[in-house]
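Engineer: what's the 3D shape of this:
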Amino acid sequence: MRPPRFWAAGADHPAARCLAPLGAAYGALTARRMDRTGARAACPILCLGNFTLGGAGKTPAALAVAALVAELGRAPAFLSRGYGGRLAGPVRVDPDRHGAAEVGDEPLLLARRAPTIVSRDRPAGAALCRSLGADAIVMDDGLQNPSLAKDLAWAVVDGGAGIGNGLPFPAGPLRAPLERQWPHVAGLILVGDGAPGEAVARMAERRGLAVHRARLDADSSELVGRRCLAFAGIGRPEKFFATLRGTGAALVGMRSFPDHHPYRAAELAALAADAERLGADLVTTEKDAVRLPADFAARVRVLRVRLVPDDPDALRRQVRHALGGAP
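Structural biologist: Alright, predicted model coming up:
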């Protein structure tokens, strides 16, 4: 879905006020669900989630956390619901056999780094992770899912978006009232700069929670000076466009699509025609690339990013403590 503009326009926007009673009901139900006691897994569960709907950088954060887990001598596996995929699981993701329509786009990226399980039943998925030899599980999303107890959970917050107007869906982007979500996290991973994100960080710091500021570092040397037509179907396409500009690419066109968008043949043909008309290379995100047909993907440049914490040692200490080591 595309986030409606009024989500960023303040709680007094007429649409937000009109939808506030529905949002209050939805948020209360989600909050009560979050408060349920989850099952304990056979190994530590580290969860990267969102306070809000939409993307904030969870998948790069999950990859960075899994790398730290491996550095600390553990064998990580990823656990995902597989949003947008039709397989209920539990199933191990095989990028050579599965597509985004089956397991979702994010699990295909995660599976390149470590064993990845898609399962709508999270405890069953955790059991499969353990049977594959994992001794730590990194959950990509699932903060609001109570079925598994988390040993450590972070909210990943986009610096430029924060929590929008601070109201629960559909009046705003929150999945539950923020006050009801704070008890379920041990800290924030704040991705990128911006006053909205810093406001959330200050709230976390007043509660004594860890705040890990980070940025997305792009692998972009091949794009410097090139004319690019960028397209993306992610939570905040404008964030991708800004990152691409920062690489030194000459951005001559931008096309935005809803998050997890399944690209149709006519849309791809239009992108190809626009790129030819503009004399530009097509460029997209890794998450979008796995949703493209192979023949079209071969014509598209992919901007790869990784999460770089400002203080990696602080994040490493928190991970080590969750895994049972000394802080």
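Engineer: Please count neighbours and contacts with C-alpha atoms only from this point.
Structural biologist: Will do.
Engineer: Distance check, C47 against S119.
Structural biologist: C47 sits 15 Å away from S119, going by C-alpha to C-alpha, to the nearest Å.
Engineer: Which one's more surrounded, the two?
Structural biologist: Here C47 and S119 are set side by side on neighbour count (other C-alpha atoms under 10 Å), and the busier one is C47, at 27 against 23.
Engineer: Show me what the helix or strand where the more buried one lies is packed against.
Structural biologist: Counting by DSSP states H and E, the element that carries C47 is strand 45-49. With contacts defined as 3 or more C-alpha pairs under 8 Å, 6 or more residues apart in numbering; DSSP states H and E, strand 45-49 has these neighbours: helix 58-71, strand 136-140, strand 152-158.
Engineer: Show me the one of the ones you listed that comes nearest A269.
Structural biologist: Shortest distance between A269 and the helices and strands packed on strand 45-49, using C-alpha to C-alpha, is found for helix 58-71: 28.7 Å.
Engineer: Summarise which helices and strands the lengthiest helix in the chain is packed against.
Structural biologist: Secondary structure of the chain per DSSP state H: the longest helix is helix 14-34. Secondary-structure packing of helix 14-34 (3+ C-alpha pairs under 8 Å, 6+ apart): helix 178-181.
Engineer: Let's see this one next, to set against the first:
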Amino acid sequence: MNSSSKAKHQTSASDIWLSAWYGKSRWTLLLLPLNWLFILLSMIRRYCLLRWQQKTLATPLIVVGNISVGGTGKTPLLIALVKGLQAQGYNPGVVSRGYGGRAENYPYLLGADSTAAQAGDEPMSIYQQTGCAVCVGADRLAAARLLEDLGCDLLLSDDGLQHYRLGRDIEIAVVDGQRGIGNGWRLPVGPLREPVSRLASVDWVIVNSPDDNFTLPRFENMYFIPMQICAQSLVRVATGEVQALAYLDGQAVNLVAGIGNPQRFVNTLAECNIHGVLHAFPDHHAYTANDFIFNNNLPVVMTEKDAVKCQGFAQPDWYYLAINATLPDTFWPAFIQRIERIIEQKKSRFGL
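Structural biologist: Take a look at the predicted model:
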């Protein structure tokens, strides 16, 4: 089975689970015994980590994560937070697991010569878009300490809500405004890593592109921050040349997405009058040129997360969609004020 066929097979398998978790299927209820086991093991793990292994650093740490499996918009949000903090004069660093990457050693600090094969696609996107220090590794505590040593005055942990060994000062949970929390069950019956009640304990719940009637079951009155994903431009993958969105207005294209929720990518492009056939791949898929053998010669439009893995063999008519996550103006003063308060508390606690 070639890489393209294997990718399609994996995508079909994941689609079965996603359609069950976020649709009306009920066959996953047969997995209730495994659900109970998952909940028990998760409780034991969390208790042990919080009781005996969690380490708090002198540098304030912000966790950006979610309680569900799959893409919710964490990376665009994290990039927006980093840029916002840089604009305020901070020197933030990002800690990431680096899923999909294989570096020579860990913790691995990204540099100008780093590739997605080494660092993973999401860390590469964060590094390229922000220029901030990004360090990856399974041991997030070691990665955070390395960034501390480099002089970062704020740390952000990408997808670290359940990594309780790493102490945190602010928790931000991201929820998909289109899919919500699915059927509301924990794994494997549903998509949740933690119960919905976990959202009540975080500092901010940010909902990605909610509609006017968005609510969370059993938490209809929960306060949340709406985030909108806005398309900015098209960027030629091979050269970095920027084109206006109107460049492909009304044209048929091949849409390529290896993300947690490919339909969101399709919808965003449709709002820009760019339509085509979706070629969905598994999240964090390692692309090869064979994956782009289609039965047509149409241009290709992909996500930036996918583009960082395709630059070495990209064709002239391949583009990625540059996006921007926007938050309400009222969020930023509260966010910065909270950080300033935490910094003062840290100075007092650690004698800085």
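Engineer: Need the TM-score from the superposition.
Structural biologist: Taking TM-score structural alignment, normalised by the length of the first structure as the basis, the two superposed chains have a TM-score of 0.87; 310 aligned residues with a C-alpha RMSD of 2.3 Å.
Engineer: Could I get the buried residue list for the longest helix of the first structure?
Structural biologist: By neighbour count with 16 or more other C-alpha atoms under 10 Å, helix 14-34 of the first structure contains the buried residues 15-17, 19-20, 23-24, 26-28, 30-31, 34.
Engineer: Kindly report the same for stretch 320-337 of the second structure.
Structural biologist: Buried positions in stretch 320-337 of the second structure, judged by neighbour count with 16+ other C-alpha under 10 Å: Y320, L321, A322, I323, N324, A325, T326, L327.
Engineer: again with stretch 335-352 of the second structure
Structural biologist: The neighbour-count check on stretch 335-352 of the second structure (16+ other C-alpha under 10 Å) flags I339, I342, I343, K346 as buried.
Engineer: check contacts around the first one.
Structural biologist: If you count contacts by C-alpha atoms under 8 Å, 6 or more residues apart in numbering, I339 of the second structure has them with P60.
Engineer: So what does it match up with in the first structure?
Structural biologist: Here I339 of the second structure is matched to A322 in the first structure, going by TM-score structural alignment.
Engineer: Relative to M34 of the first structure, how far out is that match?
Structural biologist: The spacing between A322 of the first structure and M34 of the first structure, counted by C-alpha to C-alpha, is 20 Å.
Engineer: and if you look at F51 of the first structure?
Structural biologist: When F51 of the first structure is compared with M34 of the first structure (using C-alpha to C-alpha), they lie 12 Å apart.
Engineer: Please apply the same query to A66 of the first structure.
Structural biologist: Computed as C-alpha to C-alpha, the A66 of the first structure to M34 of the first structure distance reads 24 Å.
Engineer: just the strands in the stretch 201-350 of the second structure please.
Structural biologist: 204-208, 225-236, 242-243, 252-257, 275-280, 300-303, 318-326 (DSSP state E, counting those that start in this stretch).
Engineer: I'd like to know which elements the fifth one is packed against.
Structural biologist: Strand 275-280 of the second structure sits against strand 252-257, helix 262-271, with contacts defined as 3+ C-alpha pairs under 8 Å, 6+ apart.
Engineer: please redo it, this time with the cut-off set to 10 Å
Structural biologist: Strand 275-280 of the second structure sits against helix 3-22, strand 252-257, helix 262-271, strand 300-303, with contacts defined as 3 or more C-alpha pairs under 10 Å, 6 or more residues apart in numbering; DSSP states H and E.
Engineer: got it, and the third one?
Structural biologist: When contacts are defined as 3+ C-alpha pairs under 10 Å, 6+ apart, strand 242-243 of the second structure sits against strand 225-236, strand 318-326.
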